[in-house]
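# have a look; sequence and predicted model below, questions after that.
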Amino acid sequence: MPIYAYQCARCGHAQDMLQKMSDPPLKTCPACGAEAFAKQLTAAGFQLKGTGWYATDFSGKKSPAAASDAPKTEAASPSPAPAAASSGT
């Protein structure tokens, strides 16, 4: 369940609330009782734990195995076609 930040427009009371996404937004301030309690726009705060693609692929560090698996930069380009001989005389 996500945690939503709320703040009262009347008294300024701020509180984080654990709610289901399907729950309606709260409107009544628990501090003053006014119908001025509103959700705040905040940055998502979470941390991925464990060993998954996010830890290995996007960590910014290259492992020795990943460096050896890197594609070679030698490009196998086709040899140029022989130019048609033209007689200039």
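It's in. Worth saying up front: this structure is predicted, and the values here are computed from it rather than measured. Numbers count the residues shown, from 1 in each chain.

# okay, CA-based contacts and neighbour counts for the rest of this
Noted.

# report the contact partners of Pro2.
Leu18, Gln19, Lys20, Met21 (C-alpha atoms under 8 Å, 6 or more residues apart in numbering).

# can you tell me which of the residues you listed is nearest Tyr6?
Within these, proximity to Tyr6 (C-alpha to C-alpha) peaks at Leu18, which comes in at 10.6 Å.

# what about versus this one:
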Amino acid sequence: MPIYEYQCNACGHEMEALQRMSDNPLKDCPACDKAELHKKISAAGFRLKGGGWYETDFKTGSKKNLAGDAANGSKAKSGQPAKTAKTA
């Protein structure tokens, strides 16, 4: 269940609430008892980014970095020399 942030328009009280996505938003402020509570828009507490983050979870032994090994292995097996900067 996600955690939602709320702020009261009347008194400025801020709070968090653990709710189902299907639950109706809270309306009554617990600090001033007015129906001025509104849901704030906030960023997630974590971010899943990068290639292959799911492949490395729960892997053991030599299978830890499948995404990185595939990228490095394809360059090494292609038979083409690595590109280098030309000097004048």
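Here it is on my side, so go on. As the structure is a prediction and not an experimental result, all values here were calculated from the model.

# so what number do they get for TM-score?
Aligned and superposed, the two chains score 0.60 in TM-score terms (TM-score structural alignment, normalised by the length of the second structure); 66 aligned residues with a C-alpha RMSD of 3.1 Å.

# which of the contacts of Pro2 of the first structure has the most neighbours?
In terms of neighbours by other C-alpha atoms under 10 Å, these top out with Gln19 at 14 neighbours.

# residue contacts, that one?
Met1, Pro2, Ile3, Tyr4.

# one more: Cys8 of the first structure?
Ala14, Cys29, Ala34, Ala36, Phe37, Ala38.

# show me the subset of these that the second structure keeps too.
Shared with the second structure under both residues aligned by TM-score structural alignment, their matches' C-alpha atoms under 8 Å, the contacts from these are Ala14, Cys29, Ala36, Phe37, Ala38.

# which residue lines up with the first one in the second structure?
Using TM-score structural alignment to pair residues, one finds that Ala14 of the first structure aligns to Glu14 in the second structure.

# would you confirm that that match contacts Glu5?
Yes - at 7.3 Å, Glu14 of the second structure counts as touching Glu5 under the criterion of C-alpha atoms under 8 Å.

# separation between the residue nearest to Leu18 of the first structure when sequence neighbours are not counted and Ala36 of the first structure?
Once flanking residues are discounted, Leu18 of the first structure sits nearest to Ile3: 4.4 Å by C-alpha to C-alpha, 6 or more residues apart in numbering. Look at Ile3 of the first structure and Ala36 of the first structure: by C-alpha to C-alpha, to the nearest Å, they are 19 Å apart.

# neighbour count winner among the two?
Neighbour tally, Ile3 of the first structure and Ala36, criterion other C-alpha under 10 Å: the higher count belongs to Ala36, 17 against 13.

# could you pull out the helices in the second structure for me?
Secondary structure of the second structure (DSSP state H): helices located at 66-77.
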